[in-house]
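> Coordinates for the following, if possible.
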Amino acid sequence: MSLQIEATIATFAGKLHKIVHESSAVGGQMKFNLFLPAQTSTHKVPLLYYLAGLTCTGDNGAEKGGLLCPAAQHGIAIVFPDTSPRGAQIAGEDDSWDFGTGAGFYLNATKAPWSTNYRMEDYVVNELPKLLEQQFGKEIDMSRQSLFGHSMGGHGALSLFLRYPNKYKSVSAFAPISNPSECPWGEKAFSGYLASKEEWAEHDATELIKKYDGPTPEILIDVGRGDQFYQQKQLLPENFSDASLASKYANKVNLRIHDAYDHSYYFVATFAVDHIEHHAKYLN
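Okay, the predicted model is just below:
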């Protein structure tokens, strides 16, 4: 299936493409943003996946995250996927902001009726890379890929990195939902999308890191102490950090908790340079 470029915007000497395509993974149309830094015709660039949070689209991180300038400086492409299928015509998909539309949780649903369309894990891990390889393979080096994300997207970045240990070079997260099996957001999503509770641990970063047995690049996590969702125990990053201490990842999770910062894109933009530099160490 071909990608259609709806708009191209010049920025930081590179290009931001706004792209639409038909997805076989989710059974409908999907949109995403792709930033390509300036490059020579003989030099391919590595790729970062930025996974956004609840209610977001592929536009939020590209427009508000402060990520494009440091990515341009380090010669890194960034793809900004959507957060769920759109218009799947499933009863109830638009009833709440934290489940259904805009809240795909980067997993493949196993419970009907969500299992037909809500297959964001397959979309991000398999379909999207193949499409990018087909259309941008002369510009992007698909052998060098990494993940980062915000909130629900931080959950997605951590869990997909740990589920596919040889696919990504590095991972980081802004205010991630770190232990979804133990917080209201995760409990709602997992009980709605997954057919059995036994499946929850397979999509929970805190559980996944306990048995992880792949490469161990440092994991960078930033959280604001003023984040209302951190205060409400939705994020639980300490659970993830604590679990790592008894794993192969012992002392390689850099959890930084900052006074005052909230959950917004002001917070993401504040630490955007740190995260791009973190990934540049492993991608370049």
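> rest of the way, CA atoms for contacts and neighbours
Noted.
> Run through the residues that contact the nearest residue to residue 72 once chain neighbours are set aside.
Excluding its sequence neighbours, the residue lying closest to residue 72 (CA to CA, 6 or more residues apart in numbering) is residue 37, at 4.9 Å. By CA atoms under 8 Å, 6 or more residues apart in numbering, residue 37 lies in contact with 12, 13, 14, 15, 71, 72, 75, 76, 77.
> Kindly report the same for residue 240.
So residue 240 contacts 178, 179, 205, 206, 209 (CA under 8 Å, 6+ apart).
> before we move on, what about residue 254?
218, 219, 220, 221.
> The contacts of residue 37 in helices, which ones?
Counting by DSSP state H, these place 71, 72 in helices.
> can you put the contacts of residue 37 in JSON lines and add distance to residue 155?
Below are the contacts of residue 37 laid out as JSON lines (distance: CA to CA, whole Å):
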{"residue": "12", "distance to residue 155": "29"}
{"residue": "13", "distance to residue 155": "31"}
{"residue": "14", "distance to residue 155": "29"}
{"residue": "15", "distance to residue 155": "28"}
{"residue": "71", "distance to residue 155": "22"}
{"residue": "72", "distance to residue 155": "25"}
{"residue": "75", "distance to residue 155": "26"}
{"residue": "76", "distance to residue 155": "22"}
{"residue": "77", "distance to residue 155": "21"}
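> Alongside the first, I'd like the structure of this one:
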Amino acid sequence: METVSEWTCFGGDLSVHDHDSETLDCSMRFAVFEPPQTSEEPVPVLWYLSGLTCTWANVMEKGGLQRKASELGVMIVAPDTSPRGDKVPDDEAYDFGQGAGFYLTATEKPWEKHFRMDQYIMEELPSIIRSNFAADMRRQSIFGHSMGGHGALTLALKNPGHFRSVSAFSPIVAPTQVPWGQKAFKGYLGDDEAAWKAYDACELVRKQQLDTTILIDQGEDDQFLDEQLKPRLFEEACREVGQPLAIRMRPGYDHSYYFISTFMDDHIMHHAKALYG
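Just a heads-up that it's a prediction; the model follows:
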């Protein structure tokens, strides 16, 4: 692991690191915010998964998470959204290829060699965090935005008990039913739509519920709300099976980090309550 950048922030430390990923067969970059409490003892870890086209920088530079994470003693890890590099296949579209990993394991060529973001986040990167930071890996939670909200929901539902809490901003909750997800799943997973359901939060929650309340914030003026996000589908699925869900529709807010930063403190407090409960 190589440290690329490092800054002091709200009494804690924000750092950016590169490493060679065996899972993804390329170099990967991630960021970590360590609160000041790590100087005394290991602290719980909150994973943040970003959306299409994003990197670690979007949330660390625009999300406004450091103040509350510092106050509550929560480490936040922000992985990249996909494998990257000259040897990694790509697509000229913003919503497929590099920057659009969709937190799944691809099975189709040429993507299957590198695009294994779910394995990377659940297995390889946690090992690196455990070995290099004052992280209490017995206490982990996860949240994300848009494609990253999809990742947070699906990883939590597929690994019950692993994360103490889960939340999302503007998540893609039904990717098998919307253009973003259908395009990505067809490219990464092929034509078998049955395989797609393993990465669809609406499908997953009907089979596996969590013993924690899922928190979702969604802007009512989000330009992707009706075509790509469809949060009411997830609300309906949760209601059918009794999954606790708090979904908050926010008038006037869009899909941007202005929206995310407005409610970031709420989400960090939601997770800190579970992590320290």
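> Name the secondary structure element that contains residue 45 of structure 2.
strand 43-49 (DSSP states H and E).
> Same question for residue 186 of structure 1.
Here residue 186 of structure 1 is assigned to helix 184-193, by DSSP H and E.
> Tell me the residues of structure 2 aligned with that helix.
Alignment note (TM-score structural alignment): helix 184-193 of structure 1 is matched to residues 179-188 of structure 2.
> still on that earlier bit, and the helix or strand just after the helix holding residue 186 of structure 1, how far from the chain's centre?
As assigned by DSSP H and E, the chain's next helix or strand after helix 184-193 of structure 1 is helix 205-208. On the basis of CA atoms, centre = their mean, to the nearest Å, helix 205-208 of structure 1 sits 16 Å off its chain's mean C-alpha point.
> give me the stretch of structure 2 that the helix or strand following helix 205-208 of structure 1 matches.
Using DSSP H and E, the helix or strand that follows helix 205-208 of structure 1 in sequence is strand 219-224. Using TM-score structural alignment, the residues of structure 2 aligned to strand 219-224 of structure 1 are 214-219.
> The matching stretch vs structure 1, average distance?
For stretch 214-219 of structure 2, the mean deviation from structure 1 after alignment is 0.4 Å (mean CA distance after the TM-score superposition for structure 1).
> I would like the residues contacting that stretch, please.
Stretch 214-219 of structure 2 is contacted by residues 165-171, 225, 231, 244-255, 259, 263, 267 when judged by CA under 8 Å, 6+ apart.
> Likewise for stretch 144-156 of structure 1?
46-54, 103, 105-107, 157-158, 161, 167-178, 180, 204-205, 235, 268, 279, 283.
> Which of those residues fall within strands?
Among the contacts of stretch 144-156 of structure 1, DSSP state E puts 46, 47, 48, 49, 50, 51, 171, 172, 173, 174 in strands.
> List the residues that contact the fifth one.
Listed by CA under 8 Å, 6+ apart, the contact partners of residue 50 of structure 1 are 61, 78, 79, 80, 81, 147, 148, 149, 153.
> and if you look at the fourth one?
Under the criterion of CA under 8 Å, 6+ apart, the contact partners of residue 49 of structure 1 comprise 78, 79, 80, 81, 145, 146, 147, 148, 149.
> Just the closest of these to residue 135 of structure 1, please.
Nearest to residue 135 of structure 1, judged by CA to CA, of the contacts of residue 49 of structure 1 is residue 79 at 13.4 Å.
> counterpart of the closest one in structure 2?
Using TM-score structural alignment, residue 79 of structure 1 pairs with residue 77 in structure 2.
> Nearest spatial neighbour of its match, chain-adjacent residues omitted?
residue 32 is the one closest to residue 77 of structure 2 (CA to CA, 6+ apart), at 4.6 Å.
> now that neighbour: how far from residue 57 of structure 2?
From residue 32 of structure 2 across to residue 57 of structure 2, the span is 11 Å (CA to CA, to the nearest Å).
> Confirm the match of residue 79 of structure 1 sits in a helix?
No - counting by DSSP: H, G, I helix; E, B strand; the rest coil, residue 77 of structure 2 is not part of a helix but strand.
> I'd guessed it sits against residue 45; true?
Yes - with contacts counted by CA atoms under 8 Å, residue 77 of structure 2 reaches residue 45, the gap being 7.2 Å.
> out of those two, which sits in the busier spot?
residue 45 (30 against 25; other CA atoms under 10 Å).
> Alignment lookup: the more buried one to structure 1.
So residue 45 of structure 2 corresponds to residue 47, using TM-score structural alignment.
> To which residue of structure 2 is the residue nearest to residue 72 of structure 1 aligned?
Per TM-score structural alignment, residue 37 of structure 1 is aligned with residue 35.
> quick one: that match and residue 7 of structure 2, what's the gap?
Counting by CA to CA - residue 35 of structure 2 and residue 7 of structure 2 are separated by 12 Å.
> list the residues that contact both of the two?
residue 13.
> Report the buried members of the contacts of stretch 144-156 of structure 1.
Using 16 or more other CA atoms under 10 Å as the burial test, the contacts of stretch 144-156 of structure 1 include 46-54, 103, 105-107, 157-158, 161, 167-178, 180, 204-205, 235, 268, 279, 283 as buried.
> sorry, back to before: ok, the contacts of residue 240 of structure 1 in structure 2: which stay?
Among these, the ones still in contact in structure 2 (both residues aligned by TM-score structural alignment, their matches' CA atoms under 8 Å) are 178, 179, 205, 206.
> Kindly indicate which of those lies nearest residue 133 of structure 1.
Using CA to CA, these come closest to residue 133 of structure 1 at residue 205, 27.9 Å.
> Tell me if I'm right that that closest one and residue 157 touch.
No - at 9.1 Å, residue 205 of structure 1 and residue 157 do not qualify as touching, with contact defined as CA under 8 Å.
> which position in structure 1 aligns with residue 247 of structure 2?
Under TM-score structural alignment, residue 247 of structure 2 pairs with residue 255 in structure 1.
> List the contacts of residue 60 of structure 2.
31, 66, 78.
> Could you rerun that using 10 Å?
By CA atoms under 10 Å, 6 or more residues apart in numbering, residue 60 of structure 2 lies in contact with 14, 15, 31, 32, 33, 48, 66, 76, 77, 78.
> mapped onto structure 1, which of these hold?
Compared against structure 1 with both residues aligned by TM-score structural alignment, their matches' CA atoms under 10 Å, the contacts of residue 60 of structure 2 retain 14, 31, 32, 33, 48, 66, 76, 77, 78.
> how deep is the first one tucked in, by neighbour count?
I take that to be residue 14 of structure 2. Neighbours around residue 14 of structure 2, by other CA under 10 Å: 21.
> Distance of the match of residue 45 of structure 2 relative to residue 144 of structure 1?
From residue 47 of structure 1 across to residue 144 of structure 1, the span is 6 Å (CA to CA).
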